[in-house]
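Enquirer: let me see the structure of the following:
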Amino acid sequence: MTEDRDGIVVHWRPMCPYCMKLRLRLRLSKLPYTEVNIWRDPDAAAYVRSVADGNETVPTVSVAGHGLVNPSLGEIERAVAEYAPHLLPGGR
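Expert: Here you go, the predicted structure:
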């Protein structure tokens, strides 16, 4: 799965400290999301390149189909509020 038109997908790769940090923050945020290792999924790597100017920059996050390259948790939360408010606690 490279993107989810209704949800959050975190594209990551092993040993990436930025990925580890963001994935931990997302776990603590209680937002539902899916993780995709771009080293195991060529389609996911292609998606990342398509939104990161040809680079495999991770973490890259898709929020309801909107790509965010190396976002902060705050950027993800703002994107969720705008594009996927049904994912917020209480479905706000």
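Enquirer: all contacts plus neighbour counts: C-alpha atoms, from now on.
Expert: Fine.
Enquirer: hey, which helix is longest across the protein?
Expert: Looking across the chain with DSSP state H, the single longest helix is helix 17-29.
Enquirer: let's see this one next to it:
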Amino acid sequence: MRRVWRLPALFLLGGVIAAVVYARGGDPTTGVAFLVLFALLALVHSPLVFPKPLPAAEALRRAAADGSPVVYWRPGCTYCLRLRLRLGRDASRLHWVDIWRDPAGAAAVRAATGGDETVPTVVVADRPHINPDPAWVRRQLPPRT
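Expert: Prediction:
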């Protein structure tokens, strides 16, 4: 659980340090700018940007019921972030599994990728797709009802 917050915490700490250094050097405006920038980086790399993660078994059950893809991801992954941001509001229509929180999800990714934890791994109709194009993922979504 703590591992998912390590990178955001480091970004925030870096921002605070930069802000203090610039403020003590007589340039508080630049310090505040760095603090804001690093806080935004911390937010973007945090689990807060992603929809609420599900356990792998629950995500697969829901995917079987509604036909939506399952996305295996982890915080701090730039490719996962790119997928999430490019999907926009459609991201909430997918089932997200955080492999750092769910050992079964990590095992599913390792099985799909030949032993490593390459994410995002998107499962559509029981077929894994490693780091697919966000436009392709959007096309895999079932029509809205």
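Enquirer: picking up where we left off before, helix or strand right after the longest helix of structure 1?
Expert: Per DSSP states H and E, the first helix or strand lying C-terminal to helix 17-29 of structure 1 is strand 34-37.
Enquirer: what's the matching range in structure 2 for that following strand?
Expert: Mapped onto structure 2 using TM-score structural alignment, strand 34-37 of structure 1 covers residues 95-98.
Enquirer: residue 9 of structure 2 reaches residue 42, doesn't it?
Expert: Yes: between residue 9 of structure 2 and residue 42 there is a contact under C-alpha atoms under 8 Å: 6.7 Å.
Enquirer: give me the more crowded residue out of the two.
Expert: Using other C-alpha atoms under 10 Å as the criterion, residue 9 of structure 2 and residue 42 rank with residue 42 on top: 24 against 17.
Enquirer: wait, doesn't that one sit right on residue 15?
Expert: No: using C-alpha under 8 Å, residue 42 of structure 2 makes no contact with residue 15, being 9.3 Å away.
Enquirer: re earlier: quick one: the longest helix of structure 1 to structure 2 mean distance?
Expert: In the superposition with structure 2, the average deviation recorded for helix 17-29 of structure 1 is 1.5 Å (mean C-alpha distance after the TM-score superposition for structure 1).
Enquirer: which strands or helices does that helix pack on?
Expert: For helix 17-29 of structure 1, the elements it packs on are helix 73-83, judged by 3 or more C-alpha pairs under 8 Å, 6 or more residues apart in numbering; DSSP states H and E.
Enquirer: the counterpart of residue 128 of structure 2 in structure 1: neighbour count?
Expert: In structure 1, the residue paired with residue 128 of structure 2 is residue 67, using TM-score structural alignment. Neighbour count for residue 67 of structure 1, taken as other C-alpha under 10 Å: 22.
Enquirer: check contacts around residue 67 of structure 1.
Expert: Residue 67 of structure 1 makes contact with 51, 60, 61 under the criterion C-alpha atoms under 8 Å, 6 or more residues apart in numbering.
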